[in-house]
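Asker: Build me a model:
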Amino acid sequence: MNIPVAEAKARFSELVKRAQAGEEIVVTRHGKPVARVVPAAVEDELPRIGALKGLIRIADDFDAPLEEFAEYMK
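Answerer: A predicted model of the protein is given here:
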């Protein structure tokens, strides 16, 4: 949708609602595009619990004593 600046000022709330619904509004001055009103990009938030499930692997010997510390374990 193309709309002149003066009309865009008068109908700004409506234009924002339309952009939020996915429509692209081109604001014009003297018939030439000067700005666009588009929906904001929404970043998907990763869920905190289980977000990395399947991406991290813990070794089977993760909690096994380290050889370097054997003398401290006696």
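
Asker: all contacts plus neighbour counts: C-alpha atoms, from now on.
Answerer: Will do.

Asker: Which residues outside the helix ranked longest in the chain are in contact with it?
Answerer: The longest helix of the chain (DSSP state H) is helix 12-20. Counting contacts by C-alpha atoms under 8 Å, 6 or more residues apart in numbering, the residues outside helix 12-20 that touch it are 8, 24-25, 37-40.

Asker: same thing but 6 Å
Answerer: Residues outside helix 12-20 that contact it (C-alpha atoms under 6 Å, 6 or more residues apart in numbering) are 38-39.

Asker: The structure of the following sequence is requested for comparison with the preceding one:
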Amino acid sequence: MIEVNLKEAESRLAELIEEAAEGEDVIITRSDGISFKIVVLPQEKPRPKFGSAKGLVEMSDDFDEPLEDFEALSNSDN
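Answerer: Predicted coordinates for the structure are as follows:
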């Protein structure tokens, strides 16, 4: 854990941010005794937008027609 006062943190901010990014706890303390912690915020994964694949997927005209292979099997069951 790294603990620094506010004055020192001002001059080392980039370094302290790198330390926090690598998993180190970084605490900054003000002159009045109040402390703050630098934390890494998780990145949000982009969410797909409705309709974003429009025009990219095509279905054949006979998509929902019975398959020939299954017709032979269903006829042999009788």
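
Asker: hmm, back to that, what's the average distance for the longest helix of the first structure when superposed on the second structure?
Answerer: Average distance between helix 12-20 of the first structure and its aligned residues in the second structure, after superposition and using mean C-alpha distance after the TM-score superposition for the first structure, equals 0.5 Å.

Asker: List the buried residues in that helix.
Answerer: When neighbours are counted by 16 or more other C-alpha atoms under 10 Å, the buried residues of helix 12-20 of the first structure are found to be 15-16, 18-19.

Asker: Name the nearest of those residues relative to Ile3 of the first structure.
Answerer: Ranking the buried residues of helix 12-20 of the first structure by separation from Ile3 of the first structure, with C-alpha to C-alpha as the measure, puts Leu15 on top at 9.6 Å.

Asker: counterpart of the longest helix of the first structure in the second structure, which residues?
Answerer: Using TM-score structural alignment, helix 12-20 of the first structure corresponds to residues 13-21 of the second structure.
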